[in-house]
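Visitor: predicted structure and sequence below. I'll ask about it afterward.
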Amino acid sequence: MKKSEIKLIVLDVDGVLTDGNLLIGSNGVEFKSFHVKDGMGISLVRFYGIKVAIITGRKSESVQIRSRELNIDFLYEGIANKEEILYEIITLLEIDLKNVCYIGDDINDLPVIKLVGYSAAPQDAVEIVRKSVDYICKYNGGNGAVREVIDLILAEQADYDVLVENYLSEKIKITQ
């Protein structure tokens, strides 16, 4: 699969956008830590025109807040069947599975990993996932793995330097 055909990037949250640690206070409030470089990459790839979706098995107010900050195109939480949601999104966007990049880290991501045109996993993903993806990141989940994959896709699809110049010249509100 060529990264040049990617039109949609789909992300898991825990272990991909975060380091996988769950911090839950005695009041039940959940805290997550997101990497700003991943956020900047998401902003840049959306500026370029590639859609971004999050499909996660958990529900978290912090994910909702982060998704709004980054203007994520599609957010689905509390999802057991990620494949079903993926089919909904590609139908809505009128694209093919080959146009999808998925980044996941654990066994619940395997069904989607096997469907898409390009798949990646953070360095610290479980072994069975690492064996199943097209690309294993140099970085761990929550530590720049998403940005690494986005940069690879953009490097194949665009003149990266020109893209960055255009992004900065738009003087848009930059969200990391």
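Guide: Ah, there it is.
Visitor: please make it C-alpha for all contacts and neighbour counts, starting now.
Guide: OK.
Visitor: what helix or strand is the residue lying farthest from the centre of the chain located in?
Guide: Residue farthest from the centre of the chain, counting by Cα atoms, centre = their mean, is residue 26 at 29.7 Å. Here residue 26, judged by DSSP states H and E, is contained in no helix and no strand.
Visitor: where along this protein do the strands fall?
Guide: 8-11, 23-24, 30-31, 51-55, 74-76, 100-103, 118-121, 135-136 (DSSP state E).
Visitor: in TSV, list those along with distance to residue 63.
Guide: Compiled in TSV, the strands of the chain are given as follows (distance: least, Cα to Cα, whole Å):
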stretch	distance to residue 63
strand 8-11	12
strand 23-24	13
strand 30-31	9
strand 51-55	9
strand 74-76	9
strand 100-103	16
strand 118-121	20
strand 135-136	24
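Visitor: quick one: which of these is nearest residue 163?
Guide: Residue 163 lies closest to strand 51-55 among these, at 16.1 Å (Cα to Cα).
Visitor: dropping in the other structure now:
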Amino acid sequence: MTTINYPADVLARAAKIKLIGFDVDGTLTDGRLLYASNDADAKAFYVQDGMGITLLRHAGIETALVTARNSPVAAARGKELKIAHVHIGERSKLACMQRVAAEMGIGMDEVAFMGDDLPDLATLRGVGLAIAPADAHHWVLPAVHWVTPRYGGNGAARDACDLLLQAQGKVEAILAHGEHP
């Protein structure tokens, strides 16, 4: 089995995570906004990211989608993945993640967040594990603990999920199961 050699401090932070929040545009998507003539938006999601989120759910790690945009497409993706905490049109992502953590009875050191640009900065600074995709804006990079090898919308969220699963000793059980959960 090939694994990424994660930094020890990142693994230590990841081992404590009980909740991870994902920004949508630029993290779960490549950041492009597509509009149809009827003002509907369209987004492309990477299937491996969805599998990673599903694996987290089955491993007992809660997930959240938190986006400032009012996007029915993001809401539909959250529903499809059975994400319990889908927050669309959320202006304060940090306050949202703090509310979800409080509802779960956990501290912010047990929360991870993945974001890619300035609207995510306060949240990245306020969690126990801050993650950014490889193509995140360079202004947010000083606030993150780990940068994924892949770009947003191209496997970056799966990289974050794999990190958590590896740090919490869940990979062997997943591989032993050998099929979709």
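Guide: Looks like it came in fine. None of these values were measured; they are calculated from a predicted model.
Visitor: quick TM-score on the pair, please.
Guide: Here the TM-score for the pair of chains, by TM-score structural alignment, normalised by the length of structure 1, is 0.92; 170 aligned residues with a Cα RMSD of 1.3 Å.
Visitor: hang on, the earlier thing: which position in structure 2 aligns with the residue farthest from the centre of structure 1?
Guide: Here residue 26 of structure 1 is matched to residue 37 in structure 2, going by TM-score structural alignment.
Visitor: and that match, how close does it get to residue 70 of structure 2?
Guide: 17 Å (Cα to Cα, to the nearest Å).
Visitor: which position in structure 2 aligns with residue 156 of structure 1?
Guide: When structure 2 is aligned by TM-score structural alignment, residue 156 of structure 1 is paired with residue 167.
Visitor: tell me who's in contact with that match.
Guide: 11-12, 14-15 (Cα atoms under 8 Å, 6 or more residues apart in numbering).
Visitor: buried residues in stretch 55-75 of structure 1, which are they?
Guide: 55-57, 63, 66-67, 70-72, 75 (16 or more other Cα atoms under 10 Å).
Visitor: what does stretch 31-48 of structure 2 give?
Guide: 31, 43-46, 48.
Visitor: so which of those residues are in helices?
Guide: residue 48 (DSSP state H).
Visitor: ok, which pair from the buried residues of stretch 31-48 of structure 2 is furthest apart?
Guide: Among the buried residues of stretch 31-48 of structure 2, 31 and 48 lie farthest apart (Cα to Cα), at 16.9 Å.
Visitor: any idea how far residue 38 of structure 2 is from the spatially most central residue of structure 2?
Guide: The centre of structure 2 sits closest to residue 22, judged by Cα atoms, centre = their mean, with a distance of 3.3 Å. From residue 22 of structure 2 over to residue 38 of structure 2 the distance is 28 Å, taken as Cα to Cα.
Visitor: that older thread, alignment lookup: the residue nearest to the centre of structure 2 to structure 1.
Guide: Looking across to structure 1 (by TM-score structural alignment), residue 22 of structure 2 lines up with residue 11.
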